[in-house]
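S.K.: Sharing a model that was predicted from the sequence below.
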Amino acid sequence: MRRLCIIACGAKKIWDVLPEAKATEAQHVYQSAFHKASQAYARTFFQEWAILSAKHGFLLPSDIVPENYDLAFGTKSEEIVTIDELIRQAQDKQLDDVDEVVMLGGKKFTGIMHAVFGEERSHFPLADCKGIGFMLQKLNKAVADKEEIGKG
């Protein structure tokens, strides 16, 4: 069974820490505690994972992010990647033929995942969390215990 983990990008980026940084691989760009915990979870339990960016769409770990940006899903901006573009990217990056997609993020990603991957394949193990602090705890505990959320 082919499984894919999608993790949210996050506002804090490498350029906030190292302003002189050049274009950087996506796996090293996002610096928030939540993103880092999500990436640790994805690396622990999945062979395949990608980052979902409001500007760039689906980023594989080795994809290059050219420069800093400030854009988030759920905000009003013409620059936010469209559902059609996400569907095209999923096809181009061969992410669309997976059996299961696990999205690590809040409720704002539900509609996006359902539109791109379908309801039956999309799972949201953090959906019951009341905030980012609870999500962080859940991710860190799962990695520490080596037990995937909802699989115990």
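M.R.: Yep, that arrived.
S.K.: going forward, measure contacts between C-alpha atoms and count neighbours the same way
M.R.: Will do.
S.K.: in this protein, which spans are helices?
M.R.: Secondary structure of the chain (DSSP state H): helices at 14-17, 26-29, 33-45, 83-92, 110-117, 132-145.
S.K.: Ok, which of those helices comes nearest D99?
M.R.: helix 110-117 (9.5 Å; CA to CA).
S.K.: Now do the same contact list for the residue nearest to K36 when sequence neighbours are not counted.
M.R.: Closest residue to K36 in three dimensions, ignoring its sequence neighbours and counting by CA to CA, 6 or more residues apart in numbering: Y30, at 7.5 Å. Contact partners of Y30, counting by CA atoms under 8 Å, 6 or more residues apart in numbering, are 9-14, 36.
S.K.: Second structure for comparison follows:
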Amino acid sequence: MMIIPSGKPKIWDKNPKLGSCEAKKAYTGTFHKLCQRYAEQFADDYVILSPKYGFLHPNDILEATYDVRFNQKGVTKDTIQLDALKAQWQALQLNNQEEVILLGGKKYGPLLEAISEGKQSFAQPLIGYSGIGVMQAHLKQAILTNKELDAREHK
């Protein structure tokens, strides 16, 4: 299982009259698209972590755009709340013995730790890189070379 971030740019930014669409098509930012390509290439299954909707499967339908973000402390009054995220997490029925790959910046680690109540092991292969541009470069390289990122290589 892999978890990827959603992202601010969405399909409705360029096509406001579009209507509903699948989550896998809704997020259009470069970082999200690279994470999505990476997940499709290296994971059996992935979910998108949205600050508005929580965990989305790629085929879940979104009705319209939104502008909500998690912050360094996790959830805010505008985001989906921790109790709802925990319920969604339980519904995913993940095996606590398996490591879940989490793509994204450092703010996601503590949030996922809280959601899983410390019962899930997460690998964060993008943590330790110096910024989003460097993360994107490593994602591109992994996709092109068909070589998964290793979280231990840069810690």
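M.R.: That came in fine, so what should we check first? Quick caveat: nothing in here was measured; it's all calculated off a predicted structure.
S.K.: Would you reformat the helices of structure 1 as CSV and include distance to D70 of structure 1 and mean neighbour count?
M.R.: CSV is the format used below for the helices of structure 1 (distance: least, CA to CA, whole Å; neighbours: other CA atoms under 10 Å):
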stretch, distance to D70 of structure 1, mean neighbour count
helix 14-17, 11, 16
helix 26-29, 13, 20
helix 33-45, 16, 20
helix 83-92, 19, 16
helix 110-117, 19, 17
helix 132-145, 19, 16
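S.K.: Please tabulate these in CSV, including the columns distance to L59 of structure 1.
M.R.: Shown next, in CSV, are these (distance: least, CA to CA, whole Å):
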stretch, distance to L59 of structure 1
helix 14-17, 16
helix 26-29, 7
helix 33-45, 13
helix 83-92, 9
helix 110-117, 15
helix 132-145, 21
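S.K.: closest to P66 of structure 1 out of the ones you listed?
M.R.: The nearest among the helices of structure 1, by CA to CA, is helix 26-29 at 9.4 Å.
S.K.: so how far is the closest one from its chain's centroid?
M.R.: Centroid displacement of helix 26-29 of structure 1 relative to its chain, using CA atoms, centre = their mean, to the nearest Å, is 11 Å.
S.K.: gap between the residue nearest to K36 of structure 1 and S53 of structure 1?
M.R.: Counting by CA to CA, to the nearest Å, the separation of Y30 of structure 1 from S53 of structure 1 is 10 Å.
S.K.: now swap in Q39 of structure 1 and tell me
M.R.: Relative to S53 of structure 1, and taking CA to CA, Q39 of structure 1 is found at 14 Å.
S.K.: for W15 of structure 1, same thing?
M.R.: For W15 of structure 1, the distance to S53 of structure 1 - CA to CA - is 16 Å.
S.K.: Over to V116 of structure 1?
M.R.: Taking CA to CA, one finds V116 of structure 1 at 14 Å from S53 of structure 1.
S.K.: Out of the contacts of Y30 of structure 1, flag the one nearest to D97 of structure 1.
M.R.: The closest of these to D97 of structure 1 turns out to be C9 (CA to CA; 22.4 Å).
S.K.: is it true that E63 of structure 2 touches S20?
M.R.: Yes. Using CA atoms under 8 Å, E63 of structure 2 makes contact with S20 at a distance of 4.1 Å.
S.K.: Now G74 of structure 1: closest residue in space that isn't a chain neighbour?
M.R.: K108 (6.9 Å).
S.K.: Counterpart of that neighbour over in structure 2?
M.R.: Aligning on TM-score structural alignment places K108 of structure 1 opposite K107 in structure 2.
S.K.: okay but its match is in contact with Q72, surely?
M.R.: Yes. Counting by CA under 8 Å, Q72 is a contact partner of K107 of structure 2 at 5.0 Å.
S.K.: Quick check: the residue in structure 1 sticking out farthest from the centre vs D63 of structure 1, distance?
M.R.: Going by CA atoms, centre = their mean, the residue of structure 1 most distant from its centre is E20, 25.1 Å out. Applying CA to CA, the value for E20 of structure 1 to D63 of structure 1 is 19 Å.
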